[in-house]
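K.L.:
A structural model of the following input is requested.
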Amino acid sequence: MGKIYDRIDDRLRTFIEAQPVYFVATAPEQGGHVNVSPKGYPDTFTVLGDTTVAYLDLDGSGVETIAHLRQNGRITIMFCAFSGPPNIVRLYGTGRVVVPEDPDFPGLLERFGPHPGVRSVIVVECDRVADSCGFSVPFMSFEQDRALLDEWAQRKDTQAKRAYRAKNNRESIDGIPGLSPEETDPASVHS
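P.N.:
Predicted coordinates:
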């Protein structure tokens, strides 16, 4: 049924890149709330190497993933086939948060499609790549991406983005530090 892989081979890469949605899971070191975030926009995820992936972190209502990664680095990314043959791929690993001030940021940003409201890039070194059957995952039809997040980010001016990030992105729901004050100051970063 399931298989563990040494790396993200071409078949897995093709499957991953074809999925219109993926899920990111993180948790605090002890206690607290486990977080699972659905991510859309397929051009926000990229395979950087055999065991390295990255995704574009856009403005959102919380900062759980960033806070958890900075605390303990643990992350799992899951892709499900909602059409075609059943399949689930999970990428387990250690993530790091790359913010606009980091030297790696510009090169990473070039890997993604155009989106406003960029907070960071999450880079994951995978220590386990596995698939499983997905036999019970339902068939679902993809109609189109929702443009609402990009539209929301485009409507906010710098002051409004700064205020939003200061209120919602400084710490997780469990009080774990997220983005620092200088990191919540949006420089109108677009990918």
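K.L.:
only C-alpha atoms from now on, for both contacts and neighbour counts.
P.N.:
Fine.
K.L.:
chain center to whichever strand or helix holds residue 152: distance?
P.N.:
According to DSSP states H and E, residue 152 maps onto helix 148-155. In terms of Cα atoms, centre = their mean, to the nearest Å, the centre of helix 148-155 is found 18 Å from the chain centre.
K.L.:
what's downstream of that helix, the next helix or strand?
P.N.:
helix 158-168.
K.L.:
can you point out the buried residues in that following helix?
P.N.:
161-162, 164-166, 168 (16 or more other Cα atoms under 10 Å).
K.L.:
quick one on the thing from earlier: show residues contacting the helix holding residue 152.
P.N.:
59, 115-117, 161 (Cα atoms under 8 Å, 6 or more residues apart in numbering).
K.L.:
just the ones in strands from those residues, please.
P.N.:
Judged by DSSP state E, strands contain none of the contacts of helix 148-155.
K.L.:
which among those residues gets closest to residue 17?
P.N.:
Nearest to residue 17 out of the contacts of helix 148-155 is residue 115 (Cα to Cα; 17.7 Å).
K.L.:
can you count the residues close to the residue nearest to residue 124 when sequence neighbours are not counted?
P.N.:
Spatial nearest neighbour of residue 124, chain neighbours left out: residue 95 (4.2 Å); criterion: Cα to Cα, 6 or more residues apart in numbering. Other residues near residue 95 come to 25 when the count uses other Cα atoms under 10 Å.
K.L.:
how about residue 175?
P.N.:
With other Cα under 10 Å as criterion, residue 175 counts 11.
K.L.:
another for comparison:
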Amino acid sequence: MVKFYPSISEDLREWIFEQSLFFVASAPRTGKHVNLSPKGHPSHTLSLLTPTQAAYLDATGSGCETISHIYEPRNARVTLMFCSFGPSPRILRLFCRGRVIEKGDAEFGGWVRKMVEGGMEAPGGLEMEGGSGAGMDAEEKDETTEKGEEDGKMHLKAIRAIILLDVFKVQTSCGFAVPIFPSSSPPTSSSDGPEVSELLSPVPTSGYANRATLAKWTSFMVKKDGSLEPYRTGNNFRSLDGLPGLRSARRGRGEWVGVEGVLQWGRRVGGMWEGVLVGMVLMMVLMVVVGRL
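P.N.:
Model prediction:
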């Protein structure tokens, strides 16, 4: 029951915003690790800007895998996955190519506003940003550090980047093996046909809720260090496979971002020495064979 689409239809868009969370997957071109991260309520962190373009707010965390994989030359592969934990089963994947817009970039503020226009709830602190192109740190201007996220809103203090995604393929599948989690949503008919609708069952009334932990941790770190920049500098400068991470973090460590990009290219090419060696041997063999003809 797998189906593919070239873009996000209106009914899939509505379904996406009804889900409680989504997952982001990425990987380096070479390396040992494939990253998979859960993300919060789509309505609070995700925006569908067009049928083929999406974006989500990337909160400060202990790693920077997705950012590093997008920055890696000739990579930028990202997959978003949504799945229903309610009575109507479905899995949806967005296959994308990504771009990182860091908080310090001049276009950051403008993209946040575009995301709000695309369906995302306005994050806390947005009113403190300047014009549509402002990229200033709201955390340096917000003195209400005790404010939590009980209302479910992400605050700009906690955000380190926007991940902008160009969607080139959409996939849906049955999701029959995904367990049901208590939800306040009643059973509905399935888009996969009446035979699937017959499998739907009622579930207890309960559900997911946003944590206030991120806001409280952010407030603590802002009080302690003045902002989240020291934390990002210490934790978000490299991926698990050694790829360059958040540019602002690398600058904070005194790295030359442009030079590091050249070195990364050199390491990537150097890692292909086996293929280069095999190619040279085959070329020599071919020259010998041709010379004897």
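K.L.:
what stretch of structure 2 does the helix holding residue 152 of structure 1 fall on?
P.N.:
Counting by TM-score structural alignment, helix 148-155 of structure 1 falls onto residues 213-220 of structure 2.
K.L.:
do a quick rundown of the strands in the stretch 1-150 of structure 2.
P.N.:
Taking DSSP state E, counting those that start in this stretch as the criterion, the stretch 1-150 of structure 2 contains strands spanning 3-5, 22-26, 35-39, 46-50, 53-59, 77-83, 91-102.
K.L.:
can I get those in JSON lines with distance to residue 209 of structure 2?
P.N.:
Converted to JSON lines, these look like this (distance: least, Cα to Cα, whole Å):
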{"stretch": "strand 3-5", "distance to residue 209 of structure 2": "31"}
{"stretch": "strand 22-26", "distance to residue 209 of structure 2": "14"}
{"stretch": "strand 35-39", "distance to residue 209 of structure 2": "13"}
{"stretch": "strand 46-50", "distance to residue 209 of structure 2": "16"}
{"stretch": "strand 53-59", "distance to residue 209 of structure 2": "17"}
{"stretch": "strand 77-83", "distance to residue 209 of structure 2": "17"}
{"stretch": "strand 91-102", "distance to residue 209 of structure 2": "21"}
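K.L.:
separation between the residue nearest to the spatial centre of structure 1 and residue 85 of structure 1?
P.N.:
The geometric centre of structure 1, computed from its C-alpha atoms, lies nearest to residue 55 (Cα atoms, centre = their mean), at 4.7 Å. Taking Cα to Cα, to the nearest Å as the measure, residue 55 of structure 1 falls 25 Å from residue 85 of structure 1.
K.L.:
helix, strand or coil: sort out the aligned residue in structure 1 for residue 240 of structure 2 for me.
P.N.:
Per TM-score structural alignment, the equivalent position to residue 240 of structure 2 in structure 1 is residue 173. Put simply, residue 173 of structure 1 is coil when judged by DSSP: H, G, I helix; E, B strand; the rest coil.
K.L.:
what comes up buried for the match of helix 148-155 of structure 1?
P.N.:
214-216, 218-220.
K.L.:
so how much does it differ from structure 1 once superposed?
P.N.:
On superposition with structure 1, the mean distance recorded for stretch 213-220 of structure 2 (mean Cα distance after the TM-score superposition for structure 1) is 1.5 Å.
K.L.:
returning to what we had before: redo the buried residues of helix 158-168 of structure 1 as TSV? Include distance to residue 177 of structure 1.
P.N.:
Formatted as TSV, these follow (distance: Cα to Cα, whole Å):
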residue	distance to residue 177 of structure 1
161	19
162	17
164	16
165	13
166	12
168	11
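K.L.:
closest to residue 139 of structure 1 among those?
P.N.:
For these, the nearest to residue 139 of structure 1 is residue 168 (34.8 Å; Cα to Cα).
K.L.:
now the closest one, nearest residue through space, not along the chain?
P.N.:
In space, residue 168 of structure 1 is closest to residue 62, 5.6 Å off (Cα to Cα, 6+ apart).
K.L.:
surely that neighbour and residue 176 touch.
P.N.:
No - Residue 62 of structure 1 is not in contact with residue 176 according to Cα atoms under 8 Å; the separation is 11.6 Å.
K.L.:
aligned partner of residue 138 of structure 1 in structure 2?
P.N.:
Aligned partner of residue 138 of structure 1 by TM-score structural alignment: residue 179.
K.L.:
I'd assumed residue 85 was in contact with its match.
P.N.:
Yes - here residue 179 of structure 2 reaches residue 85: they are 6.0 Å apart, a contact under Cα under 8 Å.
K.L.:
neighbour count for these two, which is higher?
P.N.:
Neighbour count, other Cα under 10 Å: between residue 179 of structure 2 and residue 85, residue 85 has more, with 20 against 13.
K.L.:
ok, the more buried one to residue 36 of structure 2 distance?
P.N.:
From residue 85 of structure 2 to residue 36 of structure 2 the distance is 18 Å (Cα to Cα).
K.L.:
list the buried residues in stretch 49-67 of structure 2.
P.N.:
Buried-residue list, stretch 49-67 of structure 2, by 16+ other Cα under 10 Å: 49, 51-60, 63-67.
K.L.:
before we move on, what about stretch 176-186 of structure 1?
P.N.:
Quick answer for stretch 176-186 of structure 1 (16+ other Cα under 10 Å): 176-179, 183-186.
K.L.:
hmm, back to that, and the strands of the stretch 1-150 of structure 2: which comes nearest residue 278 of structure 2?
P.N.:
Of these, nearest to residue 278 of structure 2 by Cα to Cα is strand 77-83, at 28.1 Å.
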